[in-house]
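S.K.: sequence first, predicted model second:
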Amino acid sequence: MAGKFRCILLLIAGLFVSSLSYAENTEIPSYEEGISLFDVEATLQLDGVLDIKENIHFQARNQQIKHGFYRDLPRLWMQPNGDAALLNYHIVGVTRDGVPEPWHLDWHIGLMSIVVGDKQRFLPQGDYHYQIHYQVKNAFLREGDSDLLIWNVTGNKWPFEIYKTRFSLKLPDIAGNPFSEIDLFTGEEGDTYRNGRILVNRPGFPGECFICELRLPDHRFRWKHNKLFLLLPEEYGPAFPAIVDCYTSPPT
């Protein structure tokens, strides 16, 4: 079973290598500003916490990227009854080309913005590799016999194009194939386009996102601390999740 499990993980890694650019030109033009690669490394911990490292490769041309950038993460989710629930984030740190980078948090209605960079320091034109490292609870929904993970890989608040997106998920040491179903979505808020091949048929335009959905059967993980779990209301589509505020832990 261990060999099968490793093969499944390699297949997953390949499945989410999704280029968000024209098939004829998968590289960002040298004069253009944007994200050449949005590479996300996710690690699922046994307590249900999702550890995220976003490796964002910017091509900065002093058009919109002058001091840095901001990364919006959802903070408030609406429950089916209309009440709001909070997601719990822990920001581990931010680096630029491997060196710690200044950052702070701004709070908005329903959003937490990680503001990266120093407004007193002008960022020269160039290519930069930023890494945002954070952890988030409450990323799962109990659905029938499955634990459901829905993750918006890139977010949908970027003002410029993302040319390539890659997502990988590392699991705890569990036996067998944990996945009963894998799905992904691309497009604008509410879209359910499944551009899951190596190349999609058009670019990732400003304001679009890339969402993955994984189903893990048979209570594969023991939830120790998480009290809120992700719910996807069918009428809203994958870009509008909500939170269920109660959960019965599986037998340990």
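M.R.: Now that the structure is in, tell me what you want to look at.
S.K.: for the rest of this, base every contact and every neighbour count on C-alpha atoms.
M.R.: Will do.
S.K.: show residues contacting stretch 59-71.
M.R.: Outside of stretch 59-71, the residues within contact range by Cα atoms under 8 Å, 6 or more residues apart in numbering are 31-36, 113-128, 157.
S.K.: 7 Å instead, please
M.R.: For stretch 59-71, the external contacting residues (Cα atoms under 7 Å, 6 or more residues apart in numbering) are 33-36, 113-119, 121-123, 125-128.
S.K.: again, but for stretch 95-108
M.R.: When contacts are taken as Cα under 7 Å, 6+ apart, the neighbours of stretch 95-108 outside the stretch itself are 94, 112-118, 128-132.
S.K.: ok, the spatially most central residue of the chain - contacts?
M.R.: Closest to where the C-alpha atoms of the chain average out (Cα atoms, centre = their mean) is residue 153, at 2.4 Å. Applying Cα under 7 Å, 6+ apart to residue 153 gives the contacts 210-212.
S.K.: rerun at 8 Å
M.R.: By Cα under 8 Å, 6+ apart, the contact set of residue 153 is 40, 167, 209-212.
S.K.: next: residue 44.
M.R.: Contacts for residue 44 (Cα under 8 Å, 6+ apart) come out as 50-51, 169-172.
S.K.: cool, residue 154 as well?
M.R.: With contact set as Cα under 8 Å, 6+ apart, residue 154 has these partners: 38, 165, 209-211.
S.K.: is residue 3 in a helix, a strand, or coil?
M.R.: Under DSSP: H, G, I helix; E, B strand; the rest coil, residue 3 falls in the helix class.
S.K.: the strands in the stretch 1-150 of the chain, which residues?
M.R.: If DSSP state E, counting those that start in this stretch is used as the criterion, the strands of the stretch 1-150 of the chain fall at 17-19, 34-44, 50-60, 68-74, 76-78, 84-86, 89-96, 99-100, 103-108, 111-117, 126-136, 140-143, 146-152.
S.K.: this is the comparison structure:
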Amino acid sequence: MQRFIKFPLYTLFIFFVSGWLTFAFAQERILDYQTDVTVLEDGTLLVTETIQVQAQGQQIKRGIYRDIPTTYDNPDGSRHHVDFILTDVTRDGQPENFHTKAQANGTRIYIGSQNVILPTARYTYQIRYQMKRMIQFGDSTDELFFNVIGTGFVFPIDRAKARIQLPENAIISDSIAYTGRQGSREHNANLSPINSHTIEVESSQPLSPYEGISLAVAWNKGVISEPTLADKLRWAWKDGMLILIAIAGFAATGLYLYFAWSKVGRDPSKDTIIARFTPPKDLSPAACQLILDRKY
């Protein structure tokens, strides 16, 4: 009887543990996230993101999405907009359908087909894009602060790694990595200089949903071409375009209301008032007093 009692308890324990392990390891997650950033001498960033995911048909049904911030705050409190060009998207090495949608602070890339449901499996997505106007030019050094591992994912990330490669004549003088949610100042990552112009960062622990890695790198001046006056004017126009559109809209509305009021809203001009010293025709003095005093 004792054997009969122990056997089912042991079996239930095995089923429970195996079921828990199956659920834990079958959760949708990002298994590996790697980003390679190459900085060209004109300041253009060539970015390749390789994202391996475990799809279980829960939230990853047709594919994934990636949020790319394109609006950044300046030290003086103003905002500037960077150029973003999406060049290529693949899944398991094959071209994949995608479309983009404007967000409040950037662009969202939707990857996948509306009519294709993905079977439960591991998939590797690769996103290639370019970004401009990301370099901050200082007095003694130039800097790049870049969100190398995106913070917009609702899935945990088991392994995250990124590399930034500058032109060969660059000498990296300072670097720091931040981990966690947007705005976090945690440093749960390891920095590894590869050579004088290349550096790698890898998370020292798995990342939770909405956590990522931002990497700041500084190097000697003269490596990246600074923007010309024409570039600065074009950027100023782009940054202030929304404000100019708003001002133009208010001005156009005011002009329309003024002309509409001038055409149909003005009161007619009043006739000249002429004093009369005799009663109006057919009215007696008593009738005039009634009109003036409203009594006899």
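M.R.: Okay, I see it. Worth saying up front: this structure is predicted, and the values here are computed from it rather than measured.
S.K.: what TM-score do the two superposed chains give?
M.R.: TM-score for the superposed pair, counting by TM-score structural alignment, normalised by the length of the first structure: 0.73. Supporting figures: 199 aligned residues with a Cα RMSD of 2.2 Å.
S.K.: thinking again about what came up before, how close does the equivalent of the residue nearest to the centre of the first structure over in the second structure sit to residue 199 of the second structure?
M.R.: Using TM-score structural alignment to pair residues, one finds that residue 153 of the first structure aligns to residue 148 in the second structure. Summarising the geometry, the distance separating residue 148 of the second structure from residue 199 of the second structure, computed by Cα to Cα, to the nearest Å, is 12 Å.
S.K.: and for residue 176 of the second structure?
M.R.: In terms of Cα to Cα, residue 176 of the second structure sits 10 Å off from residue 199 of the second structure.
S.K.: more neighbours, these two?
M.R.: A direct count of neighbours by other Cα atoms under 10 Å for residue 176 of the second structure and residue 199 places residue 199 higher, at 19 against 15.
S.K.: distance check, that one against residue 7 of the second structure.
M.R.: Counting by Cα to Cα, the gap from residue 199 of the second structure to residue 7 of the second structure is 56 Å.
S.K.: and for residue 161 of the second structure?
M.R.: On the measure of Cα to Cα, residue 161 of the second structure and residue 7 of the second structure end up 47 Å apart.
S.K.: more neighbours: the two, which one.
M.R.: When residue 161 of the second structure and residue 7 are compared on other Cα under 10 Å, the one with more neighbours turns out to be residue 161, at 20 against 11.
S.K.: what helix or strand is that one on?
M.R.: With secondary structure defined by DSSP states H and E, residue 161 of the second structure is part of strand 160-165.
S.K.: quick revisit: save the contacts of stretch 95-108 of the first structure as a markdown table, and put in neighbour count and distance to residue 190 of the first structure too.
M.R.: Formatted as a markdown table, the entries for the contacts of stretch 95-108 of the first structure read as follows, by neighbours: other Cα atoms under 10 Å; distance: Cα to Cα, whole Å:
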| residue | neighbour count | distance to residue 190 of the first structure |
| --- | --- | --- |
| 94 | 23 | 30 |
| 112 | 19 | 21 |
| 113 | 17 | 22 |
| 114 | 19 | 24 |
| 115 | 17 | 26 |
| 116 | 21 | 28 |
| 117 | 21 | 31 |
| 118 | 16 | 34 |
| 128 | 17 | 31 |
| 129 | 17 | 30 |
| 130 | 23 | 28 |
| 131 | 24 | 28 |
| 132 | 21 | 26 |
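S.K.: residue 167 of the first structure matches what in the second structure?
M.R.: Across the alignment, which pairs residues by TM-score structural alignment, residue 167 of the first structure is matched by residue 162 of the second structure.
S.K.: is it true that its match touches residue 34?
M.R.: Yes: counting by Cα atoms under 8 Å, residue 34 is a contact partner of residue 162 of the second structure at 5.4 Å.
S.K.: of the two, who's got more company?
M.R.: When residue 162 of the second structure is set against residue 34 and neighbours are counted by other Cα under 10 Å, the residue ahead is residue 162, at 23 against 19.
S.K.: and stretch 122-136 of the second structure, which stretch of the first structure?
M.R.: Residues 127-141 of the first structure are matched to stretch 122-136 of the second structure when aligned by TM-score structural alignment.
S.K.: with adjacent residues omitted, what lies nearest to residue 213 of the first structure?
M.R.: Across the structure, with Cα to Cα, 6 or more residues apart in numbering as the measure, the residue nearest residue 213 of the first structure apart from its sequence neighbours is residue 150 (4.4 Å).
S.K.: residue contacts, the one you found?
M.R.: Applying Cα under 8 Å, 6+ apart, the residues contacting residue 150 of the first structure are 139-140, 211-214, 230, 238.
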